[in-house]
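Engineer: heads up, no residue letters with this:
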């Protein structure tokens, strides 16, 4: 499979970086950051340690025409930064709804990157959603602040499985009507 670009997913500009579709050349930086236990432990799906081939499989899934999730890279090259400082996604749900997921490279934590990316994605609303949802682990209050800062409302507590932790983890769930 030789996919290089995604044609049905827009580039979304922010003040400091662009959200652009994933490309094969992102594999190295995705693997570098996703291999960091601090990143993996705050996600549901990134294993730690990261198995060989998992980054390539993620990129191929992210570029597939029949994917159920649109994935963007936070690319700071326009502002003189690196090609990848984080990843954000919208997973399609039923009834014009999506679930937002994101992670930011640890070196960029507490710099406003996540809030800017989430807000840009909400404002662009590339899947024409009526509602977006997001969940964060309860031991990650910084991600909860990102969501509330971007207008998401608290819905309730739940739990979900984290591959990196090999355990169910308590979550807070949020939604934003568009």
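Structural biologist: Here it is on my side, so go on. Everything quoted here is computed from the prediction, not taken from an experiment. Numbering: from 1, shown residues only.
Engineer: Only C-alpha atoms from now on, for both contacts and neighbour counts.
Structural biologist: Noted.
Engineer: remind me, longest helix of this structure?
Structural biologist: Longest among the helix segments of the chain by residue count, using DSSP state H, is helix 113-124.
Engineer: What is it packed up against?
Structural biologist: strand 12-13, strand 97-104, helix 141-149 (3 or more Cα pairs under 8 Å, 6 or more residues apart in numbering; DSSP states H and E).
Engineer: let's bring in a second model and compare:
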């Protein structure tokens, strides 16, 4: 398995954050995220947030092939944590889906277009005094970049996480060179708290 090379000393933006106490009107995009999208629960209480551009839903075993195809992309891999493999194989996709489906509570979800998984969004719950904060992360297949899909999914997931997990703060830690991800966060109402240097 390939390991991610050591990166250049480019600063990492950290963190963008969103407080549950912040008024939505302070965001230029507030009107579009005033309430959580429709949440449907199937027989297994699977999460399904139906949005205008996509559906954020629980992972299914049948998502493995599409995720293996889309995640096997250096342009995605270079912007994610070291645990994200490259090349990304069908075996990696199956292992990932198995792992996220076994977690309780469910915190990692598929971003789907026409019922095909084309990305992922989720958050990491913390413990002890940090239990009211989570780190959120996401990726989307390159053919779908620039369409507002992640911005919409991020707004919905932010609302979902706050309402279902009693959070007061959600933050993201994009690499400084990933300007598109920084813009997505800002459009979703996140505020730059700091830039960390190496």
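Structural biologist: Perfect, I can see it now. Source: prediction; values computed, not measured.
Engineer: Overlay them and tell me the TM-score.
Structural biologist: Superposed pair, TM-score by TM-score structural alignment, normalised by the length of structure 1: 0.76. Supporting alignment: 151 aligned residues with a Cα RMSD of 2.2 Å.
Engineer: average distance between the longest helix of structure 1 and structure 2?
Structural biologist: In the superposition with structure 2, the average deviation recorded for helix 113-124 of structure 1 is 1.0 Å (mean Cα distance after the TM-score superposition for structure 1).
Engineer: Going by neighbour count, which residues in the lengthiest strand in structure 2 are buried?
Structural biologist: Ranked by residue count, the top strand of structure 2 under DSSP state E comes out as strand 116-125. Within strand 116-125 of structure 2, the residues that count as buried by 16 or more other Cα atoms under 10 Å are 116, 117, 118, 119, 120, 121, 122, 123, 125.
Engineer: so can I have CSV of those showing distance to residue 169 of structure 2?
Structural biologist: Formatted as CSV, the entries for those read as follows, by distance: Cα to Cα, whole Å:
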residue, distance to residue 169 of structure 2
116, 31
117, 28
118, 27
119, 24
120, 21
121, 17
122, 14
123, 12
125, 11
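Engineer: ok, those residues vs residue 16 of structure 2, which is closest?
Structural biologist: For the buried residues of strand 116-125 of structure 2, the closest approach to residue 16 of structure 2 (Cα to Cα) belongs to residue 123, at 13.8 Å.
Engineer: Residue 137 is in contact with that closest one, correct?
Structural biologist: Yes. The pair residue 123 of structure 2 and residue 137 qualifies as a contact (Cα atoms under 8 Å) at a distance of 6.1 Å.
Engineer: Would you mind measuring from residue 105 of structure 1 to residue 139 of structure 1?
Structural biologist: 18 Å (Cα to Cα, to the nearest Å).
Engineer: So the two - more neighbours on which side?
Structural biologist: A count of neighbours by other Cα atoms under 10 Å puts residue 105 above the other of residue 105 of structure 1 and residue 139, at 21 against 13.
Engineer: show me the contacts for the counterpart of that one in structure 2.
Structural biologist: Mapped onto structure 2 by TM-score structural alignment, residue 105 of structure 1 lines up with residue 141. Residues near residue 141 of structure 2 by Cα atoms under 8 Å, 6 or more residues apart in numbering: 70, 71, 76, 118, 119.
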